[in-house]
Structure formats: C-alpha cells, structure tokens
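> sharing a model prediction with you, sequence too.
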Amino acid sequence: MVVRTPAPSGTRDQAGPWLRRLGLLAAGLVAGAVLCAGAMIALTWPTQQTLYTDRQPATVAYDDESSHVVAFIRYHSLLEDTYRLYAGRDPSLQYGHFIDVGFAGAADQPVISTQWTREGVRVRFGTGHELFIPAAAFVGGR
C-alpha cells in the first residue's frame, strides 16, 4: 500500500500563476495591436478621390455672382465604392448639391465634358449618360 501525503500548504507550484500572468499579458498585447490596427484603418477610410473637376466659365454668370464648380467624386470604403456628382461654389466639395451616380461604367468611363449654361450645367459621361443639374439646385450656396 502506498500512502501519499499532501504537500504543505505553503509549497504550491509557483510556475502556474506566473505562466497565467504571462499568457494574459500576451493576449492583452495581441488585442491591443489588433485594436490599434483597426483604429488606423478606420482613420484612413473612407477616402475621397476627385475624378473630374470643371469650373464655371467666365462667359456664364449666375444670380449669386459666385464661381461654381462641378466634380465627379469617388468615395472608397471598406465595403464598396460609391460615386457622386457635385455642383456648388465650395472648392473643397463639401457643401453644395450632390447627386448619387449609380449607373454601370461610371467609374470606368467618367465625365468627358460639361456644358455650362444660364439654366444649369450638363455633364456627359463616357458611357453615354448625361445628367443636367439646374442652376437653381446649386446657385445660392446649396
């Protein structure tokens, strides 16, 4: 018969808690790295890329006496690319009149010409599509 005697209470294996702490530290470092990488990605997306810009010619004037611009903009995010046509007087393209552009080929064959008239601006795409933006939609700061 073999008799086993329990170890004295003060002589527990000291490697167990140390390894547990090291494992928690490693898991925390990995989680921190993943969160940091995610934050960096989130800060850089979505991106905005102006594919085409045209300024109102001096021969065309509107009632607000401002200089206007039309632009075709690509918005790239983690999930998709979207496209918008902008018309307005803000050169930063942040405030004005926007139209979502969703027809096929808009990215591959973007704007080929614009025609400014007193009534508005006509935008022609390489796909054959045309969009007309009435002056009332972008004149006066809209």
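Received, thanks. Residues are numbered from 1 along each chain as shown.

> make it CA atoms for all contacts and neighbour counts henceforth
Will do.

> which stretches in this protein count as helices?
15-44, 135-138 (DSSP state H).

> just the ones you listed: most buried one?
helix 135-138 (a mean of 17; mean count of other C-alpha atoms under 10 Å).

> who touches that one?
For helix 135-138, contacts defined as C-alpha atoms under 8 Å, 6 or more residues apart in numbering pick out 62, 87-89, 96-97, 118-121.

> most centrally placed residue in the protein?
The geometric centre of the chain, computed from its C-alpha atoms, lies nearest to residue 46 (C-alpha atoms, centre = their mean), at 1.8 Å.

> thinking that residue is in contact with residue 75, fair?
Yes - if you go by C-alpha atoms under 8 Å, residue 46 and residue 75 touch, sitting 6.5 Å apart.

> burial count for residue 103?
10 (other C-alpha atoms under 10 Å).

> quick one: contacts for the residue nearest to the centre of the chain?
75-78.

> between those, which is nearest residue 35?
residue 78 (16.4 Å; C-alpha to C-alpha).

> quick check: closest non-adjacent residue to residue 83.
When the adjacent residues along the chain are set aside, residue 83 lies closest to residue 74, with 4.6 Å between them (C-alpha to C-alpha, 6 or more residues apart in numbering).

> give the contact list for that neighbour.
Residue 74 makes contacts with 48-51, 81-84, as judged by C-alpha under 8 Å, 6+ apart.

> take this one as well and set it beside the first:
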Amino acid sequence: MLLTAAVLTALWWPRSEVVYRSTAPSSVAYGEDGPHHMGVVHEWTPSGRHSYRMVTGRYPAPSYGHWVDLDTTVAREGVETATWTESGLRLRFRTGHEVFVPARFFLGGR
C-alpha cells in the first residue's frame, strides 16, 4: 500500500519551469515601489499532464501574484510579445491569441 502511494505521488507530482518572463518598462509606472513582473510557468507531471499559468505581480519569481490559467494548446506555441501599459498587460501568443490582464488585478499585492 505504501509503495503504491509513493509511485502515485511520483507520477502526479508536478515539475515546473518558467518559459517566458517580462518586466514592465520604467516608462510604465503603477504608483507603487519597484517594477512589476510577469512569468509564464509550464507545469507537467511524469504521467503526462501539462498546464500553463501567467503570473503577474511585484516579485520577479513567478510564485506570488495574480494567476491566470492559459490554454495549453495556445501557450505551448510560445509568447510573441508582452505589452505593458498603465491600464494593464497584454500577452500575445504566436498563435495570434491574446490575454489582457487589467492592472487593477495585479496591483496592491495580488
């Protein structure tokens, strides 16, 4: 029983890597200290599950901030551009799809 639990845990335990990063340019100020950052995180398990998330916030490491789940078939093709404006962040993928996150969702912590 313990061996079965260990094998299942190993097969479902996610691994992750940051596949894209962007930092707001100094010309875009949100009225808070320091720049804002965004990372696209790819998570996968040895059993074959894949997911992508966009994390935007004040910290360079994409472990805390505003999370947006991304469609796997779109995100795996890669990011074309990240455009920061005072109203928010627009991420354009190589597939032509876009995601816009209004600034109010990633300001003030989360």
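Thanks, I have it. Please read all numbers here as calculations on a predicted model, not as lab measurements.

> picking that back up, in structure 2, which of the contacts of residue 46 of structure 1 remain in contact?
Among the contacts of residue 46 of structure 1, the ones still in contact in structure 2 (both residues aligned by TM-score structural alignment, their matches' C-alpha atoms under 8 Å) are 75-77.

> need the residues you listed in JSON lines (columns: distance to residue 40 of structure 1 and neighbour count).
Output for those, formatted as JSON lines (distance: C-alpha to C-alpha, whole Å; neighbours: other C-alpha atoms under 10 Å):
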{"residue": "75", "distance to residue 40 of structure 1": "18", "neighbour count": "15"}
{"residue": "76", "distance to residue 40 of structure 1": "16", "neighbour count": "15"}
{"residue": "77", "distance to residue 40 of structure 1": "14", "neighbour count": "14"}
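
> before we move on, back to that, and the two most separated of the contacts of helix 135-138 of structure 1?
Within those, 96 and 118 form the most distant pair, 17.9 Å apart (C-alpha to C-alpha).

> between those two, which has more neighbouring residues?
residue 96 (21 against 12).

> what's the counterpart of that one in structure 2?
By TM-score structural alignment, residue 96 of structure 1 lines up with residue 65 in structure 2.

> please tell me how far its match sits from residue 13 of structure 2.
Remark: distance between residue 65 of structure 2 and residue 13 of structure 2 (C-alpha to C-alpha, to the nearest Å) = 22 Å.

> the strands in structure 2, which residues?
15-23, 37-44, 50-57, 66-70, 79-85, 88-93, 98-102 (DSSP state E).

> the fourth one vs strand 37-44, what angle?
What that stands for is strand 66-70 of structure 2. Counting by axes from the mean of the first three to the mean of the last three C-alpha atoms, to 10 degrees, strand 66-70 of structure 2 lies at 50 degrees to strand 37-44.

> strand 66-70 of structure 2: average distance to aligned residues in structure 1?
Superposed on structure 1, strand 66-70 of structure 2 shows a mean distance of 0.6 Å to its aligned residues (mean C-alpha distance after the TM-score superposition for structure 1).

> report all helices and strands that that strand contacts.
Packing contacts for strand 66-70 of structure 2, counted by 3 or more C-alpha pairs under 8 Å, 6 or more residues apart in numbering; DSSP states H and E, involve strand 50-57.

> which among the contacts of residue 74 of structure 1 end up buried?
Using 16 or more other C-alpha atoms under 10 Å as the burial test, the contacts of residue 74 of structure 1 include 82-84 as buried.

> nearest to residue 19 of structure 1 among those residues?
residue 82 (49.8 Å).

> okay then, goodbye and thanks.
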